[in-house]
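In: coords please:
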Amino acid sequence: MMKRQMNNYIRIVPALLLLLITGCSTDDGMEEMDPILPNVNDLGIYPQPSSGWMGESDPYNTNGWTADVMPYYENGQYHMFFLHDAQNKPAGEGFHDIHEFETDDFVNYDYQGRAIDYGNAGQPDFAIGTGSLIKFNDTYYYYYTGHNGTSAFLEENPRESVLLATSQDLEHWTKQGDFIITAPEGYYNFEFRDPHVLYNEEAGEYWMLVSAQTDARKAVILLFTSDDPAKGNWIVQDPLYTTTDEENYLMMEVPDLFKMGDYWYLIFSENWKDRITHYRVATSSTGPWEKPINDMVDGQYFYAGKTVSDGTDRYLAAWTARKSPEANSGNKDFGGNLVVHKLNQRADGKHLAVSVPSSFSSVFTSSITLEITEITSGVTENGNNFQINASEGQSKVVFQNMNKSSMISGAISISQEANAGIFLGGNENPSESFRIQMEPRNNKIIAINSGRFENVVYYNFNANTEYNFELIIDGSVAVLYINDEVALSSRIYNIYDSGWGFYAEFDTAEFNEIEISHKD
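Out: Just a heads-up that it's a prediction; the model follows:
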């Protein structure tokens, strides 16, 4: 039974008053920074933290990357807390302090700088991991992961734990030094992280989900419950979800739980096999949990997705991985840019879908003329409609460089045996560029980087059926949406510097009502 209490009653601190007295403070506050515009040709709708936030002489005064996002909504503002991955990490210092963007539209972001600092080498949060926050009475409770893998610390302490900081204003955070939750008996203390806290109206209590492993190294999402966060008492329960033998996930990171319509959804990310954000669905918050046939809404470059709701709409936020070195030939690396999808239910009212946030329509308002630079045999042009017959192999149409942040939109229809898609970020030969390719016979959309597979999301195509699409490009981030149902986020360098176009292989495809739009 889910409510069976194990012999690990975790009593942390008897009262909030004691928490506030004994905590150590991170009272640096956060000064509002200028909106992030990494490049004069970028809009900053997929932000990363800028340099300068610690002063010109500080070694951390470098650009950084957005890592795991911990969103919170209040009074018209989305507080997009995230792990800051600095480009320059001085020796002996900790890392992954929590920073914040603020936005009210997912288009314009104000960088707020650091919210919660990492500790020193003798403290459990020498490095910080993912967490979440809730408001109880007049106090904000930020539960986060403490991580310290130094050998001296590990002699007497677990590597990972759940820690707490509190605030009265969402700006100044005080660490509560007497609060700590470590892995209960039967669970592995090296892998115990990513607390997600919510008030579960169905259960009438507060829930904390923690990514964990059993001592036998089986991945679970462990459940703790409390009737009053101010008391600091969290009681461990049975796991909310355990990886199946078929899945065999080593770790299910960054869990999230919410209700939409008639269903409950459990989201988590696995980082050892394919690096994908997955979801499960149930009619109750306690399960049983069903795995959809397609249990992902984006591919391997959209990681650690967590949701946030304004009470009407819900959004899914994650980071799109960078590459090192920063080139299409580089290797996928930790951290990147914040990407946000609008989260919806499909027509069946059960399975999840994603679409472009509606606010984007207020940005890409200036439609420009398509300028064709090359068109091969097999391509028929009719205004902004292009029919491609590639039965001989491959045919394409190439357009002039887009030069800055853009949205490409239209409709696509592909025959059963064809591959078709969009190429960009290379040269005018699709095989030597970055391709986002749709394959009806395989029911998937894949990213191919100069002939190398890089990314995939599964989607059930019907041959010769028209599907709407939008491709949002800002800097080196490109996000393709298909029919307001799935997305494929990619990291593509040199997009502005080369032509782009449509292509088909082996059979026929149509690209209709094509538009490319910029900001005025």
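In: CA only for contacts and neighbour counts going forward, please
Out: Will do.
In: Looks like Ile445 contacts Ile436 (just checking).
Out: Yes. Contact status for Ile445 versus Ile436: in contact at 7.0 Å, counting by C-alpha atoms under 8 Å.
In: May I ask which helix or strand encompasses the closest residue to Ile482 other than its chain neighbours?
Out: Residue nearest to Ile482 in three dimensions, not counting chain neighbours: Phe469, with 4.6 Å by C-alpha to C-alpha, 6 or more residues apart in numbering. In the assignment (DSSP states H and E), Phe469 maps to strand 467-474.
In: List the contacts of that strand.
Out: For strand 467-474, contacts defined as C-alpha atoms under 8 Å, 6 or more residues apart in numbering pick out 42-46, 356, 404-413, 478-484.
In: could you redo the last one with a cut-off of 7 Å?
Out: Here strand 467-474 makes contact (C-alpha atoms under 7 Å, 6 or more residues apart in numbering) with 42-43, 45-46, 405-413, 478-483.
In: Derive a PyMOL selection command for the buried subset of those residues.
Out: Only the buried entries of the contacts of strand 467-474 go into this PyMOL selection, using 16 or more other C-alpha atoms under 10 Å:
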select buried, resi 42+43+45+46+405+406+407+408+409+410+411+412+413+478+479+480+481+482+483
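In: The contacts of strand 467-474 in strands, which ones?
Out: Those of those mapping onto strands are 406-413, 478-482, per DSSP state E.
In: To compare against the first, here's the next sequence to fold:
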Amino acid sequence: MSGNRQLFFMPETERPKMLGLDTCGDFMPFYHEGVFYLYYLHKYSIYEVTTTDFIQYSEPRMAIACGSPEDQDWHIGTGGVIEKDGVFHFYYTGFNEGNLHREGDLNEQVLMRAISSDLKDWSKDPGFFVRPDKQCYGNLHWRDPQPFRNEEAGEYWLVVTATEKDGLFRRGGCTHVMRSDDLDHWRHGDTIYAPRTFETHECHDLFRIGDWWYMVFSNYTRWWETRYRMARSPEGPWITPAPDDMFDGRAFYAAKTVSDGSRRYLVGWQAIRANMDDKQHYQWGGSVLVHELIQRDDGLLGVKPPETIRGHFRHMSELKPTPRLGEWTVNAETIGREPYGFGWLELGPMPAECLIRARLSWSEETIACGLMLRTSGDKLNKWCQVRIEPRRRRLVFDRSNKFDNDHHFIEERYFDCGDVREAELTIIASGNVIVIYANDTALAARAYDFEPGSAGLFVESGEVRCAEFGILEPSR
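Out: So this is what the prediction gives:
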């Protein structure tokens, strides 16, 4: 394999007509002795890549190979790793789509397991084979097992994606738990979450921070999305955080968490667009995207860039402020005013890989403000834009190459600063990936049809103040 060595790892270099199975998806992170093992789905098997900082990655290698068309794990699906007494147990999904059309006691999805003593060589365990509990659940969605030690219950749990047996159409997704004292003998537990909202809850991850339990899952019923719920007990009841229960935008998917003992990271994938075209749909699979989780005072979760990635950018680029439209004052604090439309200030070249940081505040009447990225052309022919829209309470990534025949959604997130009217922005760009952090809210996107160009500030119908602005490149 020729691994993609951009900041956001992908096992193969992105290219037109790239199939989703050539990318990576559904990361199953595991931490052991200072190393993050990122297992992921690739070409119907499970592959592995390791990192200590989410910047430098090892060469990818196969961990568990899929079987033949006659095997239950003809295609392998998501799972998770747990260690007990020096032995590593990898629970995963065995897919065989052909079983749906065969007679007999056959299932499309079955829970399976592999064993290892070193996280390198895995042996499939033929004795572990858990079919759907058809007395209580449907016979389709039965996958994505997540093992963990539930210290509160004094036992091991295996969280399973399931479907209610007689649930509503495309609303029967539920979360089932299996229980064990030793990882070898499992018994069916209970349904701990069945909101009658989604077709399925994929890629579960249950974990505890302080007094709160959290359940992260992904869903494709309405959007591609990674959501979370919170509870005082792993049994529930599970609360939907209001008004925002997402971590990122509509192309950040199948994220699961991993902790090194002091920090917890959310590891998912940022989808690629078909044919590397901004006007095409997102497709399954993409490149790894990692956020560090933040627990707010009220128990709600936010995200920020990992400190290792932030520290990767240390070389400050020289700025060349040039007012383009509107009234701009550039001193210790940069102030821009344009009461009746759009104004912007070009600040300097934007390298292909960089981190941009800015601290903005705005007047009460301001419609929108934020950053211009990848700008080019005498008439601002091409541009990307990070928009804070205070009145609409949203964060937006917009771009210039949308025309009448392009009806794809813009990238947007709920974002509310309340009466504070200020935000700290961090933008990380690498290749066609752009990741935006506004305070502790993230929004990632792709921008294919853009040269590096320049970066700057903008304001629409109001006033913006910038107390800090910097463009940083990786350390030389």
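In: just to revisit the earlier point, tell me, how many residues neighbour the residue nearest to Ile482 of structure 1?
Out: Per other C-alpha atoms under 10 Å, the neighbour tally for Phe469 of structure 1 reads 22.
In: Distance of it relative to Thr307 of structure 1?
Out: 23 Å (C-alpha to C-alpha, to the nearest Å).
In: Then Gly421 of structure 1?
Out: 30 Å.
In: roughly how far apart are Met350 of structure 2 and Tyr414 of structure 2?
Out: Noted for Met350 of structure 2: a distance of 27 Å to Tyr414 of structure 2, by C-alpha to C-alpha.
In: what do you get for Tyr137 of structure 2?
Out: With C-alpha to C-alpha as the criterion, Tyr137 of structure 2 and Tyr414 of structure 2 are 35 Å apart.
In: Return the closest of the ones in strands among the contacts of strand 467-474 of structure 1 with respect to Arg11 of structure 1.
Out: Nearest to Arg11 of structure 1 out of these is Val479 (C-alpha to C-alpha; 45.2 Å).
In: Could I get the contacting residues of the closest one?
Out: Val479 of structure 1 makes contacts with 471-473, 487-490, as judged by C-alpha under 7 Å, 6+ apart.
In: cool, and Arg421 of structure 2?
Out: Taking C-alpha under 7 Å, 6+ apart, we find Arg421 of structure 2 in contact with 361-362.
In: What's the match for it in structure 1?
Out: By TM-score structural alignment, Arg421 of structure 2 lines up with Thr465 in structure 1.
In: any idea which helix or strand carries its match?
Out: Using DSSP H and E, Thr465 of structure 1 maps to neither a helix nor a strand.
In: which residue in structure 2 lines up with Phe106 of structure 1?
Out: Looks like Phe106 of structure 1 aligns to Phe54 there (TM-score structural alignment).
In: Quick check: that match is in a helix.
Out: No. Counting by DSSP: H, G, I helix; E, B strand; the rest coil, Phe54 of structure 2 is located in no helix; its state is coil.
In: How much space separates it from Arg263 of structure 2?
Out: Note on Phe54 of structure 2: its distance to Arg263 of structure 2, by C-alpha to C-alpha, is 13 Å.
In: Neighbour count for the two, which is higher?
Out: Neighbours per residue (other C-alpha under 10 Å) separate Phe54 of structure 2 from Arg263, with Phe54 holding more: 19 against 11.
In: need the helices for structure 2, in chain order.
Out: Assigned by DSSP state H, the helices in structure 2 fall at 307-311.
In: Excluding chain neighbours, give the residue nearest to Ala317 of structure 1 in space.
Out: Leaving aside its sequence neighbours, Ala317 of structure 1 sits nearest to Val340 (C-alpha to C-alpha, 6+ apart; 4.4 Å).
In: My understanding was that that neighbour contacts Thr320; is that so?
Out: No. Using C-alpha atoms under 7 Å, Val340 of structure 1 is not in contact with Thr320; the gap is 10.0 Å.
In: Those two - which one has more neighbours?
Out: Neighbours per residue (other C-alpha under 10 Å) separate Val340 of structure 1 from Thr320, with Thr320 holding more: 31 against 24.
In: Tell me which residue of structure 2 matches up with that one.
Out: For Thr320 of structure 1, the residue aligned by TM-score structural alignment is Gln270.
In: dump the residue contacts of its match.
Out: Contacts of Gln270 of structure 2 by C-alpha under 7 Å, 6+ apart are 251-253, 286-289.
In: so which of the residues you listed comes closest to Lys379 of structure 2?
Out: Nearest to Lys379 of structure 2 out of the contacts of Gln270 of structure 2 is Ala251 (C-alpha to C-alpha; 30.8 Å).
In: Among Met350 and Tyr414 of structure 2, which residue is more densely surrounded?
Out: Higher neighbour count among Met350 of structure 2 and Tyr414: Met350, with 24 against 19, using other C-alpha under 10 Å.
In: ok, for the counterpart of that one in structure 1, nearest residue in space, not its chain neighbours?
Out: When structure 1 is aligned by TM-score structural alignment, the residue opposite Met350 of structure 2 is Met402. Spatial nearest neighbour of Met402 of structure 1, excluding adjacent residues (C-alpha to C-alpha, 6+ apart): Tyr496 at 5.7 Å.
In: My guess is that neighbour contacts Ser406. True?
Out: No. Tyr496 of structure 1 is beyond contact range of Ser406, at 9.5 Å (criterion: C-alpha under 7 Å).
In: Please identify the buried residues of stretch 183-196 of structure 1?
Out: By neighbour count on 16+ other C-alpha under 10 Å, the buried set for stretch 183-196 of structure 1 is 183-184, 187-196.
In: would TSV of those with distance to Thr277 of structure 1 be doable?
Out: Formatted as TSV, the buried residues of stretch 183-196 of structure 1 follow (distance: C-alpha to C-alpha, whole Å):
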residue	distance to Thr277 of structure 1
Ala183	24
Pro184	26
Tyr187	23
Tyr188	23
Asn189	24
Phe190	22
Glu191	18
Phe192	19
Arg193	16
Asp194	14
Pro195	16
His196	15
